[in-house]
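> Curious how this folds, go ahead:
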Amino acid sequence: MSQYQTFTAEQAVAYAKEHSGLVDPSELVRAEEIGDGNLNLVFKIYDTQNVSRIIVKQALPYVRCVGESWPLTLDRARLEAQTLIEHYQHCPEHTVKVIHYDPEQYVIVMEDLSDHQIWRSGLIAGLHYPQAAQQLGEYLATVLFYSSDFYLHPHRKKELVAQFMNPQMCEITEDLFFNDPYMEHERNNYPAAIEKAVHALRDNSDLKVAVAELKQRFFSSPQALLHGDIHSGSIFVKSGSLKVIDAEFGFFGPMGFDLGCAIGNLLLNYCGAEGLFDKPTAQQAKAQRLGDIETLWSTFTERFSVLVKHHGSDQALCVDGYVSLFLRNIWRDTLGFAGTELIRRSMGLSHVADLDTISDEAQRHASLCRAIHLGRELILHTDVITDGDSLSAFVRRAF
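Sure thing, here's the model as predicted:
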């Protein structure tokens, strides 16, 4: 099987038998397609005891949720596999394991995480995983440090930047984060009831200038190898464990982008809490999300600083005082990118279940407006929010 062809369930089973690495691959007998409908085919492969053992993921040559009218590079499968392999090398405890990658069929075989739950699903169900924010902070600090100028020789860094060039997937990000929401565009998707909030956003010239600055930073700051789409839907959790998946948007970019996406999604859950839960549960969930954000950021800064101190290789960058300055700049980027994530998930092409599954229409619309408002305020006030604690206070004042 050399020429690219889209897998059927039967072909996925046969492929898993060949590349699973299991002692007895003949026990693999059945596949279930579990893709989320956006970009790829994803199969769970079950054994004779009906236990899911392996995941087979195949890239499609178009955006699945739109159709063949939106073609998409198959090379994203290579970039996803290589990003995950690179991240696993430095942080195996929090990165899904890639078992096999096929550059002809654009297939990744990876470990099954059926004993985990998608973090977003847990949050929407009102579950709290108290270790998750700390583990995510550790993951981000580790993988971003080891792919940064603090650690890599400049020659190796430049080689990796070239290896992980991902122009087509980055273009999707550029459009969905920095272009579409701020203009009338057919990809935008929001209810007519929030039109007033949308127009106010698009009429804000200061906001557009700030978003332009964020877009320029996204274009031109290859600080580290990013996951590129890190959100609560691309993270699996269980008690004591967190694993990151879905890195097909991986590229070298500004560290604050990954941090901002992660924090932005926690804030989306915050914005939807009053529509998802009764009042006491909503208050508890909102406090937990702010606590998660504080923990994520403090863990990231502490871990990153320790790594620079003990493993940094560039003497100029490791000079006393610079890492603190560097992290202050990363925090400002983080706030801005978190704001763009809140906005694009509320009125752009790709929404989140934290808001869309709110059954009461008025509550859903109010939650969308909260997310748009908070996103705007974060982008415009990056200089006055100094850390996780002050972000929590800022959010509480806003709502």
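> make it CA atoms for all contacts and neighbour counts henceforth
OK.
> show me where the stretch 151-300 of the chain has helices.
154-163, 167-173, 195-202, 205-220, 255-276, 279-311 (DSSP state H, counting those that start in this stretch).
> Alongside the first, I'd like the structure of this one:
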Amino acid sequence: MWILEEGQILPYLRSHYPVFDQSGPVDIQCIGALEGEEKPREPDEGGLINYIFRVSNGKQSVIVKQGRSASRKNDKIVLPIWRNRQEYETLRLRHAIVPQYTPETYYVDWENAIFLMEDVSDLAQVRKLLCSGVMLPRLAEQVGEFVAASTFYCSEFYLEADLFRRLSARFRNSDMRSIMEDWVFLRDAPYLTHNGNPVLKQLIDRDESIRVCCYELRHKFMTRGEALIHGDLHTSNVFADKERLKVIDMEYTFAGPLCYDIGYFAASLLTQYCTACFRPFPSEGARRTFLSYLLSSLLELYHSFVEHFTEFWREDAKPIYQRSGGFCEHLARGFLPDVLGFAAVPCFPQITTSLTPEFAQLDGKARGQAHELCLVLSRYLLLERERWDTMEDAVQAIGAVTQIYLDCLE
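You can find the predicted model right below:
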């Protein structure tokens, strides 16, 4: 296997992708830190696992991505290199379904676990934008449409049963999904330093109600293979501006619950909301505006997903489901508890086992208060997820509980 390093990029492209013009100056940037480097040479800290390079000649720009068995940032993480092939294949599949939201792939090298894809750096990472207080008016609607389309058209509601079974088997992805099974639902990630909140970690670990609900949702995650899902859809894996959006990093894909991706993305918005309550803003009015935007985004995200999913069903569901009467509406009525549950559970490991950028930008007391609010809200959503009839009710409850918590701090 060819281990791709910066000095080998141009010879590799000359041999494998000659359409990339090297007649003039070419700039190569390593995305993230290589082993032994304290800081990345290019300001993008996303990703623990893969080796990624941006190569540009001023007119063309491509991403070169290699998957190796050893992680880029932690040698305790050992993974199969075939995950790179699965990511390439799912990128191609989703680009065929939602090309407006999925980067194009240009070339794949099975032997060396390398593929080339569209560079989306003309857009910005959504997590960084939100951490800076930037509001993206189309974010929630676009993510909802992406998830609705990429799940519906990779489900048995659209595909013939045999094809869906073969697709599910093709993307079984046991090694990658087990990371999520353990980290998201059990908060078990031995390769991560436990730099979370130790006091709240004890509270969460001892809370039987949280434990039971996490195991219940983990069981759904492991056994409910309803559609091909992204599997790691958080705000670092979405790039956008005020009009356009692209989703990347699809190596965790497998056949899972319909509502998992929407819930997981909602968790990113929820942690943004909790930290925005305590980080500096130009004024309290600006803070209130941003918090209102995040709550509205949670609402719009859910409705966009449900409405687009229903639209795709109406237009393209198999005849057997077109004749099913109100089954689509019946199915959609069950989405809300799963979305809320899958939004709540990923918040717990962000409190206990890892320091995500939202919380990392806070210091001392503010971080502790944001962690506390995140625990209060995520536990509330998790335990009460069956009680609300509408997403409006749930979002209103988030605002009300937040105000109670803030009043207690005064």
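> Need the helices of the stretch 151-300 of structure 1 in JSON lines (columns: distance to H351 of structure 1 and mean neighbour count).
JSON lines is the format used below for the helices of the stretch 151-300 of structure 1 (distance: least, Cα to Cα, whole Å; neighbours: other Cα atoms under 10 Å):
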{"stretch": "helix 154-163", "distance to H351 of structure 1": "30", "mean neighbour count": "14"}
{"stretch": "helix 167-173", "distance to H351 of structure 1": "14", "mean neighbour count": "15"}
{"stretch": "helix 195-202", "distance to H351 of structure 1": "15", "mean neighbour count": "15"}
{"stretch": "helix 205-220", "distance to H351 of structure 1": "20", "mean neighbour count": "16"}
{"stretch": "helix 255-276", "distance to H351 of structure 1": "10", "mean neighbour count": "26"}
{"stretch": "helix 279-311", "distance to H351 of structure 1": "19", "mean neighbour count": "18"}
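> how about those helices, which one is nearest L144 of structure 1?
Distance to L144 of structure 1, taken as Cα to Cα, is lowest for helix 255-276 among those, at 6.9 Å.
> What span of structure 2 is the closest one aligned with?
The aligned range for helix 255-276 of structure 1 in structure 2 is 258-279, by TM-score structural alignment.
> what's the offset of that stretch from the middle of its chain?
10 Å (Cα atoms, centre = their mean, to the nearest Å).
> Aligned against structure 2, show me the partner of K44 of structure 1.
Using TM-score structural alignment as the criterion, K44 of structure 1 maps onto R54 of structure 2.
> do the same with A398 of structure 1
A398 of structure 1 maps onto V401 in structure 2, by TM-score structural alignment.
> go on, H310 of structure 1?
H310 of structure 1 maps onto E315 in structure 2, by TM-score structural alignment.
> quick one: contacts for the residue nearest to the match of A398 of structure 1 when sequence neighbours are not counted?
Nearest residue to V401 of structure 2 in three dimensions, chain neighbours excluded: L377, at 7.2 Å (Cα to Cα, 6 or more residues apart in numbering). Counting by Cα atoms under 8 Å, 6 or more residues apart in numbering, L377 of structure 2 makes contact with A344, I398, V401, T402.
> which bit of structure 1 covers the strand or helix carrying L377 of structure 2?
Assigned by DSSP states H and E, L377 of structure 2 falls within helix 364-383. Aligned using TM-score structural alignment, helix 364-383 of structure 2 spans residues 361-380 in structure 1.
> Next, the buried residues of the matching stretch.
Within stretch 361-380 of structure 1, the residues that count as buried by 16 or more other Cα atoms under 10 Å are 363-380.
> Okay, strands next: where are they in structure 1?
Assigned by DSSP state E, structure 1 shows strands spanning 28-33, 40-47, 52-59, 62-63, 67-71, 98-102, 107-111, 117-118, 224-226, 235-238, 241-244, 251-253.
> Looking at those, which is nearest to Q134 of structure 1?
strand 241-244 (9.6 Å).
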